[in-house]
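Visitor: Predicted coordinates and the sequence they were generated for:
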Amino acid sequence: MKSLSIASLVCVALATAAAAQSQGEGTGEESLRQLQALSDGFAAVAAQVTPGVVSIVTEQTVTAQRSFRGTPWEFFGMPDSPSREQRREGQGSGVIVHYEGDSYIITNYHVVRKANKISVELTDERHFEAEVVGTDSLSDLAVLRIDEDELSSVPWGRSEDLRVGEWVLAIGNPFGWEHSISTGIVSAKGRRRFGENYGSFIQTDAAINPGNSGGALVNLRGELVGINTAIISRSGGYEGIGFAIPVDMARDVLRQLVEYGEVKRGLLGVVITDLDDVTAEALGMRNTRGVFVRSVGEDGPAEEAGVEQGDVILAVDGNPTRSTTALRSLIGASPPDTKVTLRLLRDRKEKEIVVELGELTEEVLTSARRSDPGEVSGGSLGLRLQELTPELARRLRYDEGTGVVVVAVRQGSRAFRRGFRQMDIILEINNEPLQSIDDFERILDELESGTAVMFLVRGRRETRFISLRLP
């Protein structure tokens, strides 16, 4: 009842203000009273939710070595310094929720990834060491637990019920400033994720900064509707575009991590891409609402059911698949062995096929990475990478044999603005040579968000340095 009265207070304030303005009474004391009622509504939401949001500090041990390659000291034969271990701290946020009578903390996987120690601070300044219940890299979510029974929690909401334009509050610990609150609206729903991540994003203009990751996005009823996760920014800080993981997905991930220790996802067994207007026209379509099947995995569920290369997937169980994000979300939310009905477009005619889904495993993902380069790394930077094979090296007239090839750069992305171009070869990151995409991912994984990074890149005409700040 309390959360309902908060939302009602804000709505009544807006309605009263509109009525007063229409009657010419929106000045003086009446205007102040209406504004105060609106302010009280936001303050009530903040007071209700803040105790359920925690500050997270992580410790990680990394091996560091100073290299003089590419510097004037290399000319004088200066040897690299010996490797040594360093302790690195990270910060983030988390949300306390109740599930089946127990309290858990939801945060982002990237907040606790590779952490040796995780500390949680509550609003009453009590500190606890957290235990990891489970993690899921494909949703970028992790579930923690602390040894304390009496915990304030944030009530579950429904992200499916969110409307574009609806007010929301973001609560977290940006730049280490505990329990900071910002307000905004839902700017969009169903935004595509980065890289291999499953699901979609809620876009908001509520201020989200480094340290907000894992914090709460709540509606005016004080209900959790999203887990704040990422921003798009040229500076590394807030620029009006933030993203949160929908709570409907977060709740399902938590359920599976608590019950099974892992998240089980269905597998269709196709390589897909979004339709562009030219492809749609060539296929006889009037719009780009569908997902194009680039290839079908051998002996996979889709091939066994009769899905063919060049098909367009229009819907799954009657739910439209207007983008790869929508299709991946629907299949990823379905358990293995589930039978789903695909509505396809083939030879300009629609048909339906029933597919029994397989299971998405790490082995399947590894195999997919090898067979299809895809946007498996650097997705948040706007890069699509591929291993440097002998064939590619020959085509690019590159004799050194090491590095990672940029097969595509997203227009307008961070990497594009800094000068990365298609068919560039990334040779080094921070003076460390690259042998594979695994090296690329490992080096960037060890760096914090907002870190300035130097890339040595071989282009078609010259080898150059490109500096870039990590998102």
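Guide: Great, that's in hand.

Visitor: make it CA atoms for all contacts and neighbour counts henceforth
Guide: Will do.

Visitor: ok, longest strand in this structure?
Guide: When the chain is parsed with DSSP state E, its longest strand is strand 84-99.

Visitor: Okay, buried residues for the next helix-or-strand element following it please.
Guide: Elements were assigned by DSSP states H and E; along the chain past strand 84-99, the next helix or strand is strand 102-107. Across strand 102-107, burial judged by 16 or more other Cα atoms under 10 Å covers S103, Y104, I105, I106, T107.

Visitor: other SSEs contacting strand 102-107?
Guide: Other helices and strands packing on strand 102-107, by 3 or more Cα pairs under 8 Å, 6 or more residues apart in numbering; DSSP states H and E, are strand 84-99, strand 141-145.

Visitor: could you point out which element follows the last one?
Guide: In the C-terminal direction, the helix or strand that comes right after strand 141-145 (DSSP H and E) is strand 167-172.

Visitor: Which residues does that next one contact?
Guide: Strand 167-172 is contacted from outside by 50, 53-55, 92-94, 178-186, 206-208, 211-220, 228, using Cα atoms under 8 Å, 6 or more residues apart in numbering.

Visitor: relative to strand 84-99, how tilted is it?
Guide: Counting by axes from the mean of the first three to the mean of the last three Cα atoms, to 10 degrees, strand 167-172 lies at 140 degrees to strand 84-99.

Visitor: another structure for you, compare them:
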Amino acid sequence: MKITLSRTALAIIAATTFGLGATATTVDWMHKAQAAADSPPLLLAQAAPVAAAPVAGNLVTGLPDFTTLVDQTSASVVNISVVGKAAKAPAMNPNDPMYEFFRRFGIPVPQDPRGGQGPGNGQGPTPRGIGSGFVISQDGYILTNAHVVSEAAEVTVKFTDKRELKARVIGSDKRTDVALIKVEAKNLPAVKLGNADQVRVGEWVAAIGAPFGFENTVTAGIVSAKSRALPDESLVPFIQTDVAINPGNSGGPLFNLKGEVIGINSQIYSRTGGFMGLSFAIPIDVAMRVADQIKQFGRAKHARLGISIQPITRDLADSFGLDRARGALVANVEKDGPADRAGLQPGDVVLSVDGREVADSFDLPKVIGNLPPGKPVKLKVWRQGAERTVTATLGEQGETEAVAQADPGRDAQPARDRLGLVVRPLTGGEAQQLGVSRGLVVSDAAGPSAQAGIQPGDAILAVNGQPVGSAEELARLVERAKGRVALLIQRGDNRLFVPIRAG
């Protein structure tokens, strides 16, 4: 069965039937309440049933009571109703018998009345949806998901005291799925903001929202993981939980035991479209940074470095002489981009940014994307077996081809059979097309290179970070590598390093 990663479908379209929900999962409490904390958990503010004395050696000390937390925070959580822009009714179906009549005699083809609210009005159904949000300031600013208010013509916010106020969208950022809206009101109950960096895996958390339109629904669970990377979401280090999240929860808050918001519920991982134990929240520090920029500039600004990266595997780490698989491997450097101007090169491994370790490749886009454009950063990189520091001034996202085909019959020469490659030099036109000064085209691949995924037509640009332009040079670099080789390959518009163990 196909598994899909979907947003929590804030938009509940009229006449749409959603998948079945799921029952909450009971889990053991893996986080001890700290009596010495600056702000004691709200769950301990009232007397709770006395649990049995823990068995010696047990780490679990009891289960939480969320009633006080809910009493003190639910008034800050709102239900958001959205009316989308009316869709244009579809034109007459070409298979309609009358379509050919209108076309043949040059008569304008009318809109299909079955797609609108009435014959001839030219308007399709008006999409409607619901979601959640929470008040972050007493003067009416509210955070929610960007996909909740996307393409909204009208936004209505409903509070727990049954007040309904029209809201305007101040701005939204699709890259982080954060939106800021505002209602005209004063002295609203605002949430307390926590620190997502201090969240611990295993601690209890709670969500309040409107799943399937059921307002002020409370669900609870634990933090399953931190800094989770999701497809197409390179800027957000998601907090993964097992809290029950369903369509309508989107944009709602994720609370810690102190009653502080640590995240915005945003996505679920599901086979059915309903909750299956995997939900993801945007860390509140990321959301507030975006909200502050929207309030100040009307939009969010994300920095960029101008490089393409790939993960470091154990084989690639061995090829580049790293002690272990860590960092982000630079596969391509954008010409005249921030990294290029700083002297970054394909084959460099970025180990840290301003002292913040890059443990894995997905860490780098998050660190860079959440910095302000124009900021100078110090990059610690691994190049040719040694560490060095490069300073780059970050650009802004939103500023500002094909690989040569194999021709086995021209200038093809075998490059030692250790890799199983037959290669030829790039022609001048091919090199210009790829934006390089020299390189090799793979005419045939067998043995270790074929097993590693090298294909005829790939362009080889470097070996272990060293540019290569001839079969003889390739053979020398492979021999020098002592069995561990990382080839920089260009295939189509993509560049990547491919590790090979020479035979």
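Guide: Structure's in. What do you need? Everything quoted here is computed from the prediction, not taken from an experiment.

Visitor: could you dump the buried residues of strand 102-107 of structure 1 to TSV with distance to D40 of structure 1?
Guide: Shown next, in TSV, are the buried residues of strand 102-107 of structure 1 (distance: Cα to Cα, whole Å):
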residue	distance to D40 of structure 1
S103	29
Y104	30
I105	28
I106	28
T107	29
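
Visitor: can you tell me which residue in structure 2 aligns to G92 of structure 1?
Guide: Using TM-score structural alignment, the equivalent of G92 of structure 1 in structure 2 is G131.

Visitor: Share the number of residues neighbouring the closest residue to that match other than its chain neighbours, please.
Guide: Closest residue in space to G131 of structure 2, ignoring its immediate chain neighbours: G248 at 4.3 Å, by Cα to Cα, 6 or more residues apart in numbering. Around G248 of structure 2 sit 27 other residues, with neighbours defined as other Cα atoms under 10 Å.

Visitor: With the one 4 residues further on instead?
Guide: Neighbour count for G252 of structure 2, taken as other Cα under 10 Å: 31.

Visitor: Next: the one 4 residues further on.
Guide: In terms of burial, N256 of structure 2 registers 25 neighbours under the definition other Cα under 10 Å.

Visitor: what's it in contact with, if anything?
Guide: The contact partners of N256 of structure 2, by Cα under 8 Å, 6+ apart, come to G194, W204, V205, A206, I262.

Visitor: let's see it at 7 Å
Guide: Taking Cα atoms under 7 Å, 6 or more residues apart in numbering as the criterion, N256 of structure 2 is in contact with W204, V205, A206, I262.

Visitor: Now check the first one against structure 1: what is it aligned to?
Guide: Looking back up the chat, that one is W204 of structure 2. Using TM-score structural alignment as the criterion, W204 of structure 2 maps onto W167 of structure 1.

Visitor: now the helices for the stretch 1-150 of structure 2?
Guide: Assigned by DSSP state H, counting those that start in this stretch, the helices in the stretch 1-150 of structure 2 fall at 67-73, 97-104, 146-149.

Visitor: Now render the ones you listed as JSON lines, adding distance to V330 of structure 2.
Guide: Converted to JSON lines, the helices of the stretch 1-150 of structure 2 look like this (distance: least, Cα to Cα, whole Å):
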{"stretch": "helix 67-73", "distance to V330 of structure 2": "45"}
{"stretch": "helix 97-104", "distance to V330 of structure 2": "56"}
{"stretch": "helix 146-149", "distance to V330 of structure 2": "31"}
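
Visitor: Turn these into JSON lines, columns for distance to V463 of structure 2 and mean neighbour count.
Guide: Shown next, in JSON lines, are the helices of the stretch 1-150 of structure 2 (distance: least, Cα to Cα, whole Å; neighbours: other Cα atoms under 10 Å):
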{"stretch": "helix 67-73", "distance to V463 of structure 2": "58", "mean neighbour count": "16"}
{"stretch": "helix 97-104", "distance to V463 of structure 2": "61", "mean neighbour count": "12"}
{"stretch": "helix 146-149", "distance to V463 of structure 2": "44", "mean neighbour count": "27"}
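
Visitor: quick one: which of those is nearest R304 of structure 2?
Guide: R304 of structure 2 lies closest to helix 146-149 among the helices of the stretch 1-150 of structure 2, at 21.4 Å (Cα to Cα).

Visitor: The closest one against structure 1, how far on average?
Guide: Once the two models are superposed, helix 146-149 of structure 2 sits on average 0.5 Å from its counterpart in structure 1 (mean Cα distance after the TM-score superposition for structure 1).

Visitor: what does that helix rub up against?
Guide: The contact list for helix 146-149 of structure 2, computed with Cα under 7 Å, 6+ apart, reads L10, A11, V82, G131, S172, D173, K174, D177, V178, A179, S250.
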